[in-house]
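Trainee: Got a sequence here, can you build the structure:
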Amino acid sequence: MTPVLGTPSTPSPASAPWTVAPEPYDSPAAAALWRAYYTEVSDRWYLLREGRRTDPAELERGIADTTGAELAPPTGQLLLARYDGRPAGTAGVRLLDAATAELTRVFLHEEVRGKGGAALLVGAAEDAARALGARRMILDTRGDLVEARALYARLGYRETGPHNDDRYAEHWFMKTLG
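Mentor: All right, here's what the predicted structure looks like:
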C-alpha cells in the first residue's frame, strides 16, 4: 500500500476493511485516540512499577502536555487508521533533521489488534516519512511494550543504541527507508 498524502489509502483485498489517511493532530478522532493511547501506556507503566493506575490528574496533565503539534505538515504527519470506517488507531511521523524521521504514537484499539492494521499504519508512516524527505526512521519504546518491539522487528527495524535520553525509552530502533 502506498498512500498519497492528503487522500485516503485504498486498502488491498488483504487489508480490507482498513483505511489509513492523514489526519489533523487536533481533530476529535485524533484527540480521542491520543487519550486512549496515553491512558494505556501510562497505566501499563504504573501498574508494572507501582501496582496502580495513573492518577487521573497526572493523566490529564500528560495528555495536555503533548498536543501533537509536531505531527503537522510541513515537518510531520499524523496518520489515522479506520477499521470498517471507525477510528481505530494512529501513527505519527516527525522530521528530526533532513534525513531522519521519528515514528511515534503507533497505537491500535485493543479490539482491532491482530487484524493487520499495525503493519499498514507503520507502512503508511514510512511512506509519509519518505514524502517528507527522510531516508531513515528511528523510534524508541519501553521494555514492557513487548508487542511493539515484536512488531518493529518483524517490519525490519533493528535495535540500536540510544538516540535520545527520554526517561521512558528503554529500546531504540532504526530502519533505512529504501
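Trainee: contacts and neighbour counts: CA atoms only from here.
Mentor: Will do.
Trainee: What segments of the protein are strands?
Mentor: 18-22, 76-83, 86-95, 100-108, 136-141, 158-160, 171-176 (DSSP state E).
Trainee: can you put the ones you listed in TSV and add mean neighbour count and distance to residue 48?
Mentor: Listed next are the strands of the chain as TSV, based on neighbours: other CA atoms under 10 Å; distance: least, CA to CA, whole Å:
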stretch	mean neighbour count	distance to residue 48
strand 18-22	24	32
strand 76-83	25	29
strand 86-95	25	24
strand 100-108	22	19
strand 136-141	21	15
strand 158-160	15	23
strand 171-176	19	17
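Trainee: this one next, for a side-by-side:
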Amino acid sequence: MGVMSKPAVGALRFVAVTQDDPLAAPLIDELAVEYADRYGGARDKVHAWLRGYPSAEFEAPGGGLLIGLLDGQPVTGGAFRRFDVTTAELKRIWTDSRHRRRGHARALVARLEDEIAARGYSQIYLTTGDRQPEAEALYLSMGYTRLAEPLPAEGEVYPIAFTKALPLDL
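Mentor: Coordinates of the predicted model:
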C-alpha cells in the first residue's frame, strides 16, 4: 500500500525550500565554482556574492526556490523573484555537473514556469552570461525570446537576456 506513495527510484521530485535550506547548499556551492571557472574570480568571493541576495526575495508570495531531488539528493534547482508587478525573474538555474544532459534543467524550468504562472505573473525574464551557451540553448528551446539587450534593472545585469509570455488561463 505505502509503495505507491513513494516516488519511483530515479524520478525527479521537486521541493520548495529557502535559500538557507541545506538542500540549496549544493546549488550555491557548485554555481560558485562554475561561475569562478567560467568568468574568473575567487570562488569564495563568488560564493559570498551568490549568498548576498536577501532570502526573502526568493520566498512567497513574490518568489520561490525549488530543488529537484533524485533519490533524495539535490541534482537541480533554481529560483525566481519579482522583477515587476507582472514579471518574474528566473535566477540561479543549476544542474549538478554529474547529472547534466538528462532533461533535469528542462523539467526544473517547466516546474518554475508553472509556479510563476500560479503566482499570477504573466511574463518571465532572465539574464545569463555570455559564457553559458548551454543556458542559451535551453531557453531558446523552451520558447524564450532573446532580447537585443537586457532590461534596465538594479544590481547585476548580464549581457544575454530572454523573456517569455506565459499563457493566460481562460
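Trainee: what TM-score do we get after superposing?
Mentor: Here the TM-score for the pair of chains, by TM-score structural alignment, normalised by the length of structure 2, is 0.84; 159 aligned residues with a CA RMSD of 2.1 Å.
Trainee: hang on, the earlier thing: just put the strands of structure 1 in JSON lines and tack on distance to residue 64 of structure 1.
Mentor: Conversion of those to JSON lines gives the following (distance: least, CA to CA, whole Å):
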{"stretch": "strand 18-22", "distance to residue 64 of structure 1": "22"}
{"stretch": "strand 76-83", "distance to residue 64 of structure 1": "17"}
{"stretch": "strand 86-95", "distance to residue 64 of structure 1": "17"}
{"stretch": "strand 100-108", "distance to residue 64 of structure 1": "15"}
{"stretch": "strand 136-141", "distance to residue 64 of structure 1": "21"}
{"stretch": "strand 158-160", "distance to residue 64 of structure 1": "30"}
{"stretch": "strand 171-176", "distance to residue 64 of structure 1": "25"}
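Trainee: Residue 95 of structure 2 -> structure 1?
Mentor: Residue 95 of structure 2 maps onto residue 108 in structure 1, with residues paired by TM-score structural alignment.
Trainee: Tell me which residues touch the residue sitting nearest the centre point of structure 1, please.
Mentor: Closest residue to the average C-alpha location of structure 1: residue 106 at 2.0 Å, with CA atoms, centre = their mean. Shown in contact with residue 106 of structure 1 (CA atoms under 8 Å, 6 or more residues apart in numbering): 89, 90, 91, 92, 118, 121, 122.
Trainee: which one of those sits closest to residue 10 of structure 1?
Mentor: residue 121 (12.8 Å; CA to CA).
Trainee: how many neighbours does the closest one have?
Mentor: As a burial measure, residue 121 of structure 1 scores 25 neighbours (other CA atoms under 10 Å).
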